[in-house]
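A.B. asks: based on what follows, work out the 3D shape:
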Amino acid sequence: MMEKHLAIYLRLSREDVDVKSNSLKDESNGIHSQRLIIRKYVEESPELNNMPSWEFCDDGYTGTNFDRPELQRMLALVRSGEIGCIIVKDLSRFGRNYLEAGDYLEHIFPFLQVRFIAINDHYDSSRYIGTTGGIEVAFRNLIYQRYSQDLSDKVKSAMHMKMAKGKYVTHCPYGYMKKPGVKHEMIPDPVAAPIVQQIFHWTIGGAKSTEIAARLNDCGVPTPQQHKGTVRSDQHSAPMWSHQAVIRIIQDYKYTGAMVNFKCENATIRAKVQRKLDKSQWTVVENSHEPLVTHEEYEKANATLRKPKHTKATRKERVDLVYYCGHCGRRLRRTFGLDEYLSCATRMYQKDTPCARIHWSRTDMEKVVLEAYKAHLAVLGEQYKQNWEAPEKDPLKECRVQQKAISAKLEGLDSKNLSLYEQYRAGDLAKEEFIQKKSALLQEKENLRQELEEQRQDEERLVQEAATEDSGRQALKEAADSLAYSDEQLRQQMYGAIDRVVVFDNDELEIEWKYSGGCFDEKTEI
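C.D. replies: Sure thing, here's the model as predicted:
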């Protein structure tokens, strides 16, 4: 029978930190403090102290949703039956969402026979076996959710007050910088402001946005990202001025000296995607800072921009956005004629770039990629037959067998220790011999405990490896099954297996596959 583990869950988010002083509002919410409270509770509970434990820590994640990596890992182990009890400092550490947290406590955990303990809330689900602690738990969860909502409303209200006064509350646009020693005020940036003014003058003079971007790149002018030092380390392509960057500057009303705020908002607390608001809802305060262009220059520059036809957007999920330039790293753009063509936009903004050699027909590109995908599936199918169909030893099962054997030895040593004491009391063993044998037993017991702890650590590692292995086995099986599909079916699903297609010219490309693991090449060169 699988040994159940005790799951210790810890969480800390920005909600618990005083932003002004960067210190905890409640010191007991700190990760270290949570750990001490829980460990003390476990040590004082004989039924919990004997359980092997795993710790899960989400540091820096909000409790208003369940999108937390360690929480999801813990719940996966709960579903696999390896966790028998979860313990937290209080219910808010598990979650502040009233409905979602309540669903786990009232339905999911009882169904899976998982005990849940919230120490500071004096809640232990074992007290409610056969009944429900519904009203008490629900009321506490509702309070925690209302706390987050109230905090969000207060922050939003304070931000709106600053917006109404013409203060910037997010970031300074390119061309401006923070005023030294003054919060929420900005002044012209002596380096970037002349660039913004030059962009407006070029636009008014009739230059196209692509021509302006090319001029800036030829002159080696740093992009807004480079100027502010916000280039991401995971960015595949080098920063470069583009027509979109130029248009964003021309259309930004802030350069006239007006502050424009509240252009978008979060639909829910800590939503990952903001929604755009209608212009009628924007907060605009004129003469908030020094202008870089006049209102007349702003109107003239925007009058030269092409006015696109506004049609109702129908967002479609595209799975074929995997084609990238092998020289600059940018995603290839699409153009249309008798066929769809893929090329690199860098050639519009830089002269004599090798990116100009890329111009593939979408039809020709997919033919090449499809043949490579078939060969890839053949390799995966063969790998599946060789390695996964044949039964292998289960290292996780062997590890658990070893743990049981060590535990049995430990129990046997307790019996030996008792027997030694009885022999000593009966006078069959001298005191020196008793002490010597007892010391040897204690040393052996300590060695076995250390070995048992190592086996438990190995078990945790093997559990993670088994989950990864199962995912790989399933991927290989699906690949093997796909060998019977038609070309059209394979063309539709091949993008799900491709991480990216790196194109160097019209004769050379490289395919990077999503599935890896050492059993086949992660890249295919053509």
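A.B. asks: when you work out contacts or count neighbours from here on, use the C-alpha atoms and nothing else.
C.D. replies: Noted.
A.B. asks: from residue 143, how far out is residue 105?
C.D. replies: 16 Å (CA to CA, to the nearest Å).
A.B. asks: the more surrounded of those two?
C.D. replies: Legend: neighbour count by other CA atoms under 10 Å for residue 105 and residue 143, higher for residue 105 (21 against 16).
A.B. asks: please give the structure of this sequence too, so both can be compared:
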Amino acid sequence: MTIIAVGYSRLSKEDVNKQGWDNDSESIKNQHYLIRDYAEKKGWQLVEIYSDDDYKGSDRSRPEFNRLISDMYAHKFQVIICKTQSRFARDIELIEKYIHGVFMEENIRFVTIEDHIDTANMNSSSKKISQLHGLTDTWYLEDLSHNISDVLDIKRKKGEYIASWPLYGYLKSPDDKNRLIVDPVAAEVVRSIYQMYLAGNGLQRIANSLNQRSIPNPLKYKRDAGMKIGAKSRMTSKSFLWRNDTIGRILDNQMYIGDMVQGKLKKVSYKSKKLVRQPEEEWIIAESKHPPIIDRNTWERVRSIRKSRIKPRRDGIVSMFSGKIRCLECKELMYAVTYPRQINGRKSKTEFNTTFRCSKKMMNKEACPATGISMASLEKYIIDELKKLSELYFDECIIQDQLTVTDGRQETLEGMKQEEFRLKRLLEENKLAVTTLYLDKVKGLLMEKQFVQISEQLAESGRIAESALKKVMREREGLSREQSKEENLMEIILKYKDIERLDRNIVLELIDIIYVGKEDRKKNQRVIQIAWNF
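C.D. replies: Here you go, the predicted structure:
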């Protein structure tokens, strides 16, 4: 009676890591040779060899593995030959399920050439050997997964880019695949998205604008550049259009200010391909690791707006003061109400007035004593306040005083930098001394008592230096922030000293919040408080 046999072979990167490229004993070609030779010696008819190349032994979605199992249930063969059990699977669950379970139930003989596993002659001892191989292979995969994860985390912490494809707006450096450089074409699109958003455009309005100008979205841009874009079978014509969620992801991505942000997703386990999103506090962020496309000030302004969740009007535009005005009486937001202008006693169809009204009072007239304010009046008040600030800060005496203070501060900062450098060098010398001390002890040049005594002295001096370093770094950071804030104030005053009109971008840059009080119509007075961003 002719016995019908099939073979199964597999190779993956995990096996390359274990065996090394110099030893091709695990190669697919070698496995096929051994399987054919073994079948021929046994006198079995080998009808096919199923082969999965570049698939892990724990992967349950291996195409040829699953075809083998399907054909097994169809009783297309009687024997399965593998070079070793690990070629079939490196997962104890798969081994128990099939080799010690299903194959025996379906009367399928499983044979390995080098492990000498044969289910036709399986006894308690040989089963334990098979299970032991399965356990050690499972442990190996688990250890390998942890080691790879640790290595990748080290790379992430160093700010090395480890993803397969670059973020939209960047390219991988031709000199270093772990470093990003700016893609001038895509970067310009990213900048325009931020500019449009700060100008008051909603996400969908920005997406529509880009689609109307036939600007390729990130997916189409990748495809046109020859990059891998995933399963094409799931692509539709809509896949290559800009959408509001795509715009949102670009606006929320800290990578665009030059910070390397990685570790957002993590595999459930080494056995699964499923990725789960990690909490933001567990992301690995390395600051200033590649050229920024967006400056930090712009990023912070966009982030602030995104957190406020301000929605655009029906036309897709965000009002100039949206989310920035609160009632001084009840502290609730004030909403813009637009109505037609009266021209010659008739309502205009083309010209409109806008008034801001307390949202609480709009729900219940008796709930708040606030009175509305027109957009024109509020805009004029803010511009007048800016001009007053300009007059104050451009007083020659005040400017001279500020320059004197700034100069002295710069000298202090330089001194702090030098002290920081000295303390860091001291800590490095301390670490070197501890290492040298330990080596002297090992060599027998130092007694245990002397070693302990000097070690304690070095540890104490190290703690003092580390504490001093932290203090200097905190003080320097605080002084730098003050100086930066002062320079920013002067820059803003220079920029807007002759301003005549406001827009959404200017409001976002200058104003944190505006509190509008009720109007005293008898005195024609109203309290307005502005919390500036500078």
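A.B. asks: let me see the TM-score of these two.
C.D. replies: TM-score of the superposed chains, computed with TM-score structural alignment, normalised by the length of the first structure, equals 0.54; 302 aligned residues with a CA RMSD of 2.5 Å.
A.B. asks: need the nearest residue in space to the residue nearest the centre of the first structure, chain neighbours excluded.
C.D. replies: Relative to the mean C-alpha position of the first structure, the nearest C-alpha, by CA atoms, centre = their mean, is the one of residue 69, at 7.4 Å. Once flanking residues are discounted, residue 69 of the first structure sits nearest to residue 58: 7.1 Å by CA to CA, 6 or more residues apart in numbering.
A.B. asks: thought the one you found was touching residue 70?
C.D. replies: Yes - if you go by CA atoms under 8 Å, residue 58 of the first structure and residue 70 touch, sitting 5.8 Å apart.
A.B. asks: can you check which residues contact both of the two?
C.D. replies: Listed contacts common to residue 58 of the first structure and residue 70 are nil; contacts here mean CA atoms under 8 Å, 6 or more residues apart in numbering.
A.B. asks: against the first structure, where does the strand ranked longest in the second structure fall?
C.D. replies: Criterion DSSP state E: the longest strand present in the second structure is strand 346-358. Strand 346-358 of the second structure lines up with nothing in the first structure when matched by TM-score structural alignment.
A.B. asks: following element in sequence after that strand, please.
C.D. replies: Using DSSP states H and E, the helix or strand that directly follows strand 346-358 of the second structure along the chain is helix 359-363.
A.B. asks: how about that following helix: buried residues?
C.D. replies: Neighbour-count burial for helix 359-363 of the second structure flags 359, 360, 361 (criterion: 16 or more other CA atoms under 10 Å).
A.B. asks: could I get the residues you listed in CSV, plus columns for distance to residue 166 of the second structure?
C.D. replies: Formatted as CSV, these follow (distance: CA to CA, whole Å):
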residue, distance to residue 166 of the second structure
359, 45
360, 48
361, 51
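A.B. asks: let me know the helix or strand that residue 208 of the second structure is in.
C.D. replies: If you go by DSSP H and E, residue 208 of the second structure is part of helix 203-212.
A.B. asks: tell me the residues of the first structure aligned with that helix.
C.D. replies: Going by TM-score structural alignment: helix 203-212 of the second structure matches residues 209-218.
A.B. asks: now the helices: where do they sit in the stretch 51-200 of the second structure?
C.D. replies: 63-73, 85-88, 92-94, 103-105, 124-157, 184-198 (DSSP state H, counting those that start in this stretch).
A.B. asks: need the winner for burial among those helices.
C.D. replies: Comparing the helices of the stretch 51-200 of the second structure by mean neighbour count (mean count of other CA atoms under 10 Å), helix 85-88 ranks first with a mean of 23.
A.B. asks: alright, I will stop here.
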